[in-house]
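Trainee: Pasting the sequence and the predicted model now:
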Amino acid sequence: MSINKNLDELCHLIFKYYFIDFIPFQNNEFIDTEIGEIPKGWNITTVGDILDCKLGGTPSRSNENYWGGDIAWINSGKVNEFRILEASEYITELGLKKSATKLLPAKTTVIAITGATLGQISLLEIDSCANQSVIGVIPNKKYPYEFVYPLISSILFDLLKHQTGGAQQHINKNNVESFKIVSPPENIISEYKNIVSSLYSQISANCFEIENLTKLRDTLLPKLMSGEIDVSKINCDLKYEINNLTLKLKNKLIEVVI
């Protein structure tokens, strides 16, 4: 298993330790609620009460002025990716204004809500719009992405019990917004965030590093293989550096494969 996936699993386990199993609070008084026992002083709320959920959309394909701009836009297939680093396509400011799509900030948790990708979730590492098969759950100051992302992951199984439809099963925005969850005190979320934030930052850094290394490999190696880059005239020291770089690229791609 890759470093990134190990780190991601660790973050989810820490979330479970705090907010599902309540291990640090076992000496506290617990109260009965409609979704089970929770520590006294915590609340039952819904996803929509504490977080802004946005349904995506697609600018009209018949209007060429809506496409080819500089605003990232993803389809639901991108939600299969571990982290979303690049757009599926790009739209214009006019395309954003004239369609139902919304611009979601980086660190938004995205959920695929229909079709073959139903139930997939990912985390945006870029600002991006999305299509109508994607819901974005936007973090805020009280509920940071380090809390929101594993929260949505933890409720996904039960959330999918609400799926409807015939040939193409789906859930809707109301299913997500109305889902009941536990809301911890703000100081507990801050304590948890202090533990996991460096792990999430490392995952993000690894993702961008591997993307850059992959692009460098895909650009450099074909040119070396085709002879477009003539290494015969390169001095020994530089040849050594190229070989060393190539080895580092291979090792890093193996080490941090996504």
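Mentor: All right, it came through fine. Residues are numbered from 1 along each chain as shown.
Trainee: Every contact and neighbour count from this point should use C-alpha atoms.
Mentor: Fine.
Trainee: For this protein, which segments count as helices?
Mentor: 3-19, 47-50, 93-97, 145-159, 173-177, 186-226, 236-255 (DSSP state H).
Trainee: Mind putting these into JSON lines with mean neighbour count?
Mentor: Shown next, in JSON lines, are these (neighbours: other Cα atoms under 10 Å):
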{"stretch": "helix 3-19", "mean neighbour count": "17"}
{"stretch": "helix 47-50", "mean neighbour count": "17"}
{"stretch": "helix 93-97", "mean neighbour count": "16"}
{"stretch": "helix 145-159", "mean neighbour count": "18"}
{"stretch": "helix 173-177", "mean neighbour count": "17"}
{"stretch": "helix 186-226", "mean neighbour count": "15"}
{"stretch": "helix 236-255", "mean neighbour count": "13"}
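Trainee: Pasting the second one now:
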Amino acid sequence: IEVIRDYEFSLPPLETQQRIAEILSSLDDKIDLLHRQNKTLESLSLTLFRHTFIENPKRNEWEEKPLSEIADFLNGLACQKLPPQNEINRLPVLKIKELREGITESSDWATSEVDSKYIVQNGDVIFSWSASLMVKIWNGQKCILNQHLFKITSAIYPKWFYYFWCLFHLENFISIALAQATTMGHIKRTDLDNAICSIPPKDFLDSMDKQISPIFDKIYNNSKQIQNLESLRDIMLPKLLSGEVEV
């Protein structure tokens, strides 16, 4: 403790500190605004989805398909078996913890020399099917899909469609996982086969896509801006404190 008390820190003048704080606070405010905007946009689009596809009486006349048919569910890799060979050809590993908290200094890394289908990009839909079940649109940096996670894609249906159907069935998936007498509850692909989705006529779906896809595009663009602002903030802070960059 005495060593810490005697340690002298090099700090910029108070006025400079205040100006640095103003700059960083403005970045944090913008990041927070974009996060809140995305939350509002997703809530609005989810409400529109539920009203149109869940509560609509016409859905009884529509075709029905299982979740496993409207999208492809790609399971991740055992990334602990794929350590990076160097400091260049590597990427962080997306596990359940990262899906919840984002990539951190404690995240694992793996070689980037894997099939491109296992690379996760900002905007991809990720489904944790084991332990902590959740469905999220990834809004972080490029990374590698770990086992116990699905990357969900579709060559036929728009992203918002299969994303919201996954969310709709998530509560039931969680109940299935909790009912298992294991320490790590999970769902099986047969559970995806049993999760039924209402499929409207193509012209109806196309009409809804024109309303909802622009909202998802806005969410994606906001997420990219958040990434850029967070990167800028993290780069600027040490440079401002050291005086390398003048305020």
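Mentor: Received it, and whenever you're ready, just let me know what you need. Since we're looking at a predicted model, the values are computed, not measured.
Trainee: circling back to that earlier point, among the helices of structure 1, which is nearest residue 37 of structure 1?
Mentor: Relative to residue 37 of structure 1, the nearest member of the helices of structure 1 by Cα to Cα is helix 3-19, separated by 11.6 Å.
Trainee: how far apart are the closest one and its match in structure 2?
Mentor: Superposing on structure 2 and averaging over aligned pairs (mean Cα distance after the TM-score superposition for structure 1), helix 3-19 of structure 1 comes out at 0.7 Å.
Trainee: picking up where we left off before, quick one, which of the helices of structure 1 gets closest to residue 122 of structure 1.
Mentor: helix 145-159 (8.0 Å).
Trainee: The closest one vs structure 2, average offset?
Mentor: Relative to structure 2, helix 145-159 of structure 1 is 1.1 Å off (mean Cα distance after the TM-score superposition for structure 1).
Trainee: which residue numbers in structure 2 go with that helix?
Mentor: Counting by TM-score structural alignment, helix 145-159 of structure 1 falls onto residues 159-173 of structure 2.
Trainee: now what about the matching stretch, what contacts it?
Mentor: Stretch 159-173 of structure 2 is contacted by residues 46, 49, 67, 70-71, 125, 133-135, 153-154, 187, 191, 195, 197, 212-213, 216 when judged by Cα atoms under 8 Å, 6 or more residues apart in numbering.
Trainee: just stretch 40-58 of structure 1 next, same as before
Mentor: 28-31, 33, 99-102, 104, 129-140, 143, 173, 176-185.
Trainee: on that earlier part again, could I get the helices of structure 1 as TSV with distance to residue 72 of structure 1?
Mentor: Formatted as TSV, those follow (distance: least, Cα to Cα, whole Å):
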stretch	distance to residue 72 of structure 1
helix 3-19	24
helix 47-50	25
helix 93-97	10
helix 145-159	20
helix 173-177	22
helix 186-226	17
helix 236-255	26
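Trainee: To residue 87 of structure 1, which of the ones you listed lies closest?
Mentor: Nearest to residue 87 of structure 1, of those and by Cα to Cα, is helix 186-226 at 13.3 Å.
Trainee: so where is that closest one in structure 2?
Mentor: Using TM-score structural alignment, helix 186-226 of structure 1 pairs with 202-242 in structure 2.
Trainee: Against structure 1, what's the mean shift for the matching stretch, could you check?
Mentor: Mean for stretch 202-242 of structure 2 is 1.3 Å (mean Cα distance after the TM-score superposition for structure 1).
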